[in-house]
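# Let me see the structure of the following:
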Amino acid sequence: MSHIPQIKIPATYMRGGTSKGVFFKLTDLPETAQIAGAARDALLLRVIGSPDPYGKQTDGMGGATSSTSKTVILSKSTQADHDVDYLFGQVAIDKPFVDWSGNCGNLTAAVGSFAISNGLVDTSRIPQNGIAVVRIWQANINKTIIAHVPIVNGEVQETGDFELDGVTFPAAEVLVEFMAPADANAAMFPTGNVVDELILPQSTPEFKAKGISSVKATMINAGIPTIFVNATDIGYQGHELQDDINNDENALAFFEMLRAHGAVKMGLIEHIDEARARQHTPKIAFVSVPSDYTSSSGKAIARTDIDLQVRALSMGKLHHAMMGTAAVAIGTAAAVKGSLVNLAAGGTSRTQVIFGHPSGTLKVGAEATLTDGNWQVNKASMSRSARVLMEGWVRVPGDSF
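Below you'll find the predicted structure:
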């Protein structure tokens, strides 16, 4: 029996923030995968090594976590006053599914670097030495992001002494600004409320087992749709690490069902069953007041070093640090007095917060304003880092897409 040989596709494997992904130039993809659809999804699934019933992605580039099962497609921007169009695909690990419903804020830090190094940014916009300001059009959510990329001798500077909790080694700092992360044509709080009461039907086994009939929630659409609940309301302290949640199947089922009900309340889906096909959004997170804890790396985090604690789940698992887009949601919600995030941080007016996560701490800034009864945020910002891990070609069987 004859088999079609493998093909090779130019690709770059990059770390951005606390995530890793396979980056492609749109024009380097096979012709059938240059347009959205089944062929593109099948190709990216094979590249990453999904679906994998073993959950390891051994036969692909994925790392068997939501943070390392990611793909990025970049092209010269079709938008005025932008340099590059950025399309992000979150690849499911055990399902044949690529979620295009949201952005990856962490990998955004690598977009500017890749765009410069691969000729997607006009050379007139790249200084010989200094900071290149890369204007990114985030095509999943139709938003502008600005990446400030350090340049030395005309090339991207990747090494440096900036330390990011959740990343082992220091690197060059990349400031990322998310412009108007809340949709100006839609409510930042889709329900119209800064805090809602989510009714949890006791006919649902996951809720009945918890013995919780309702829970307060702040549901916000900024950076990425996110549902925040209080840790103490659902039986947690707020300083849990991955093993505390991810080794508990009942806890994971509870969070997924809570996420599904929140998604319906936010108007993202019509029925909770639709949440299975929308794993990337919304995110579900729980918040608490500061407390002393030890991070996953053994680093002692003092309650005096942080304003609040946040734990977030991504693709059904507690994240090892914090998703960049969820950090935008945290910063934005913290700036809105009365939100659960703001209350956990002390309830005062804020333009930035330092929050604790399983790997350490992160600072994020945002300014929110209330205009004609609607909350808006002009910009949210944070510092990340990025670097190329490997570049060349990725190979897949020629009949896999």
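
# going forward, measure contacts between C-alpha atoms and count neighbours the same way
Noted.

# quick one, helices of the stretch 301-401 of the chain?
324-334, 340-344 (DSSP state H, counting those that start in this stretch).

# Which of these sits closest to Val388?
helix 324-334 (18.6 Å; CA to CA).

# For that closest one, name the packing helices and strands.
When contacts are defined as 3 or more CA pairs under 8 Å, 6 or more residues apart in numbering; DSSP states H and E, helix 324-334 sits against helix 105-117, strand 214-222, strand 224-230, helix 340-344, strand 352-357, strand 360-371, strand 374-384.

# To check against the first, give me the structure of this:
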Amino acid sequence: MSQVPQIRIPATYLRGGTSKGVFFRLEDLPPAAQVPGKARDALLLRVIGSPDPYGKHTDGMGGATSSTSKIVILSKSKQPGHDVDYLYGQVPINDSFIDWSGNCGNLSSAVGPFAITNGLLDPARVPRDGLCTVRIWQANIDKTIVAHVPISNGEVQETGDFELDGVTFPAAEVRLEFLDPADEGEGEGGGAMFPTGNLMDSLEVPGVGTFKATMINAGVPTIFVDAAELGYDGTELQGAINEDKAALAKLEAIRAHGAVRMGLIGDVAQAAGRPLTPKVAFVASPKDYVSSSGKLVPAADIDLLARAMSMGKLHHAMMGTASVAIAAAAAVPGTLVNAAAGGGTREVITFGHPSGTLRVGAEAEQVDGQWTVTKAVMSRSARVLMEGAVRVPGDAF
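You can find the predicted model right below:
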């Protein structure tokens, strides 16, 4: 029996927001994996442990959920005025490909800390104490993210008292600004924030029904629908959705047909090859509910309820990019999200998700009849869980 030695690749395992991922410096990857292509994907699939027909990621670094099966590749930026180039890959559990079509807003909070610690930022830019501003080029969607990373004694501060629902322990706050988060350059509207040209559409899904929908490109392409039209009240936790195969099929059909209406794909059959984007989410007006941790979330503490699907399952909290989409849509009167929040002008909202609440903000303006968002802001935290190297068989790629 032939034996192929394992190879060792420097890597860091980080939590960012409510997600976890394996972070690499581009220069540390084997030469064949330093460029996009089959070799890179094969290597990173093996790192995560996909595809896994058992759905457990036992033989890899993945966590067998959409929130914990992620890859990040970072390098010194080639873009003027930026510090680091950030490439994100979502790794399906049971499929043998990586979806590079979008960003992870949660892991965005770990990019700045990693860049500082791993020499991707000019040391002269790092203060002894205070905040270090890191300008990040998000290479998947060609957008700028500005991270404000706390520094203590010349090093990234990871511990603190900032609490984030969906994360067990407090940590240091990392404030993120997503600049010009709308318009990913896709869709029937030529890359407009509302690619169909409407703040609200009637989305027909054959065999399922017709739904009011707000389809937006901001943070991540997202299809918002009314929870009541799905038979929900917006307080649902993961078990109510993820254990219902009929519900999952209905939501995926809505996602696929919405993707066609947004111009992201040409045919609903192509949706399976692009599971990361668009997202589908449902919203409702505030109601009291009990979060997944058992904490009561009073209706008085939130502006609306929001639940979002990630890689075919209800997310345990809320994706960072979807949070940007929620903030952007809430800021525009006439959208489903704005209506669920009570209407009016809203630059800052707090929404309820399965794990608790999140406060996000967006600056929206209307120019020549077209809505755009200049900036979305939120806070997350990040922490190194393990650093060193991952090992994979030498013939894995």
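
# Need the winner for burial among the helices of the stretch 301-401 of the first structure.
By mean neighbour count, with neighbours taken as mean count of other CA atoms under 10 Å, helix 324-334 ranks first of the helices of the stretch 301-401 of the first structure at a mean of 30.

# quick check: that helix aligns to which part of the second structure?
Across the second structure, the stretch matching helix 324-334 of the first structure (TM-score structural alignment) is residues 320-330.

# And the contacts of the matching stretch?
17, 103-106, 178, 181, 216-222, 279, 308, 335-339, 341, 346-349, 360-364, 373, 376-377 (CA atoms under 8 Å, 6 or more residues apart in numbering).

# Distance to Ser213 of the first structure for the helices of the stretch 301-401 of the first structure - can I get that in a markdown table?
Output for the helices of the stretch 301-401 of the first structure, formatted as a markdown table (distance: least, CA to CA, whole Å):
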| stretch | distance to Ser213 of the first structure |
| --- | --- |
| helix 324-334 | 25 |
| helix 340-344 | 19 |
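
# I'd like to know which of the ones you listed lies nearest to Ser2 of the first structure.
Closest among the helices of the stretch 301-401 of the first structure, using CA to CA: helix 324-334, at 45.5 Å.

# Quick check: that closest one compared with the second structure, mean distance?
Following the fit onto the second structure, the mean deviation recorded for helix 324-334 of the first structure is 0.2 Å by mean CA distance after the TM-score superposition for the first structure.

# How far does that helix sit from its chain's centre?
When distances are taken as CA atoms, centre = their mean, to the nearest Å, helix 324-334 of the first structure is centred 10 Å away from the chain's centroid.

# tell me the angle that helix makes with helix 105-117.
120 degrees (axes from the mean of the first three to the mean of the last three CA atoms, to 10 degrees).

# longest single helix anywhere in the second structure?
helix 245-261 (DSSP state H).

# Which stretch of the first structure lines up against the following helix or strand past that helix?
Counting by DSSP states H and E, the next helix or strand C-terminal to helix 245-261 of the second structure is strand 279-284. Aligned by TM-score structural alignment, strand 279-284 of the second structure corresponds to residues 283-288 of the first structure.

# That stretch vs the second structure, mean deviation?
Mean for stretch 283-288 of the first structure is 0.2 Å (mean CA distance after the TM-score superposition for the first structure).

# what sits up against that stretch?
224-232, 237-238, 255, 258-259, 308-314, 326, 340-341, 344.

# And for stretch 167-186 of the first structure?
17-18, 108-109, 143-150, 157-164, 188, 221-223, 328, 376-387.

# quick revisit: quick check: angle from the longest helix of the second structure to strand 220-226?
Using the same axes, to 10 degrees: helix 245-261 of the second structure against strand 220-226 is 120 degrees.
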